[in-house]
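Trainee: sequence unknown, structure follows:
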């Protein structure tokens, strides 16, 4: 996948999501030097970026490619920090979540980071914060005490 914006023109698969997140990080950090380091803390930056899209007057269709890239990034944070794995949704899950892929947490629960990003864009409320979502997420892998 060459461009983050391409993602909405065809159905992506789970194996492509890490690359989609990397493309977004490369494009955003090259232009703006934003700290997208795949940490839970960096999701605050994602919240601000989405809020900026809204305040800038972008509609959902115009923002779709960027939102997809941000959703890939959020999912990749869960993969790297919370023990999740990318999964392709089956037909029933696609119907429920409205997305082709998501993440499965260590406890088996499935989450929809792409949809969470769209929700943040559409509502803009603090209850849809991606950083808080990640910090409160059920099924996270627990780190062993040192």
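Mentor: That came in fine, so what should we check first? Nothing here was measured: the structure is a model prediction, and the numbers come from that model.

Trainee: For the rest of this, base every contact and every neighbour count on C-alpha atoms.
Mentor: Noted.

Trainee: Excluding its own residues, what touches the longest helix along the chain? List them.
Mentor: Using DSSP state H, we find that the single longest helix of the chain is helix 60-82. The contact list for helix 60-82, computed with C-alpha atoms under 8 Å, 6 or more residues apart in numbering, reads 4-8, 17-18, 20-25, 38-40, 43, 46, 50, 53, 84-86, 102-103, 105, 112-118, 121-122, 130, 134, 140-142.

Trainee: Kindly recompute the last result at 6 Å.
Mentor: With C-alpha atoms under 6 Å, 6 or more residues apart in numbering as the test, helix 60-82 has contacts from 4-5, 17, 21, 24, 38, 84-85, 113-114, 117, 140-141.

Trainee: out of those, which are buried?
Mentor: By neighbour count, with 16 or more other C-alpha atoms under 10 Å, those hold 4, 5, 17, 21, 24, 38, 84, 85, 113, 114, 117, 140 as buried.

Trainee: Pull the most distant pair out of those.
Mentor: Greatest spacing in the buried ones among the contacts of helix 60-82, by C-alpha to C-alpha: 5 and 140 (29.6 Å).

Trainee: ok, second structure coming up, stack it against the first:
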């Protein structure tokens, strides 16, 4: 999964199979325990940190970053009751992604962008922390998050 996969990112209805293929390919090569558990999100943070160490250009790792973002989103869908959604034009401009996750309370999250932010900014951006923010929060009027 190389850098040219950004253009091939599917719409919301195809994110589950896209993520499944990504996880299969990544785990058969690296034996990573990506099991869609909340605990596995720490591994996503660690993998992104490992990518950062070699200081590649973002376009060299874009495919794996988007795959890890899709995985993060799929964990949110499976474990927190979210659903994949296609972003509208305003959300695409804001998030610089085409898909995200809408929670039952209507908030929209950008797990793909969160993984990219981890790569670009470092440990202060955490997908594991993103997930933890989803639980125990009261419904808010602001529906654009993450």
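Mentor: Yep, that arrived. Everything numeric in this text was worked out from a predicted model, so none of it was measured.

Trainee: In a markdown table, list the contacts of helix 60-82 of structure 1 along with distance to residue 30 of structure 1.
Mentor: As requested, the contacts of helix 60-82 of structure 1 are exported to a markdown table (distance: C-alpha to C-alpha, whole Å):
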| residue | distance to residue 30 of structure 1 |
| --- | --- |
| 4 | 15 |
| 5 | 17 |
| 17 | 20 |
| 21 | 14 |
| 24 | 10 |
| 38 | 16 |
| 84 | 27 |
| 85 | 27 |
| 113 | 24 |
| 114 | 23 |
| 117 | 22 |
| 140 | 31 |
| 141 | 32 |
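
Trainee: which pair in the residues you listed spans the largest distance?
Mentor: It's 5 and 141 that sit farthest apart of those, by C-alpha to C-alpha, at 31.3 Å.

Trainee: wait, what's in contact with the residue opposite residue 36 of structure 1 in structure 2 once aligned?
Mentor: Using TM-score structural alignment as the criterion, residue 36 of structure 1 maps onto residue 34 of structure 2. The contact partners of residue 34 of structure 2, taken as C-alpha under 6 Å, 6+ apart, are residue 40.

Trainee: Repeat that for residue 102 of structure 2.
Mentor: When contacts are counted by C-alpha under 6 Å, 6+ apart, residue 102 of structure 2 touches 82, 83, 108.

Trainee: Kindly reformat those as TSV containing distance to residue 66 of structure 2.
Mentor: Formatted as TSV, the contacts of residue 102 of structure 2 follow (distance: C-alpha to C-alpha, whole Å):
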residue	distance to residue 66 of structure 2
82	18
83	17
108	18
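
Trainee: Looking for the alignment partner of residue 94 of structure 1 in structure 2.
Mentor: So, by TM-score structural alignment, residue 94 of structure 1 is matched to residue 92.

Trainee: Next, count neighbours for that match.
Mentor: Residues lying near residue 92 of structure 2 (other C-alpha atoms under 10 Å) number 14.

Trainee: element containing it, please.
Mentor: Here residue 92 of structure 2, judged by DSSP states H and E, is contained in helix 89-95.

Trainee: with structure 1 superposed, average distance for that helix?
Mentor: Compared with structure 1 after fitting, helix 89-95 of structure 2 has a mean deviation of 0.8 Å; criterion: mean C-alpha distance after the TM-score superposition for structure 1.

Trainee: helices or strands next to that helix in the packing?
Mentor: In terms of contacts (3 or more C-alpha pairs under 6 Å, 6 or more residues apart in numbering; DSSP states H and E), helix 89-95 of structure 2 is packed against no helix or strand at all.
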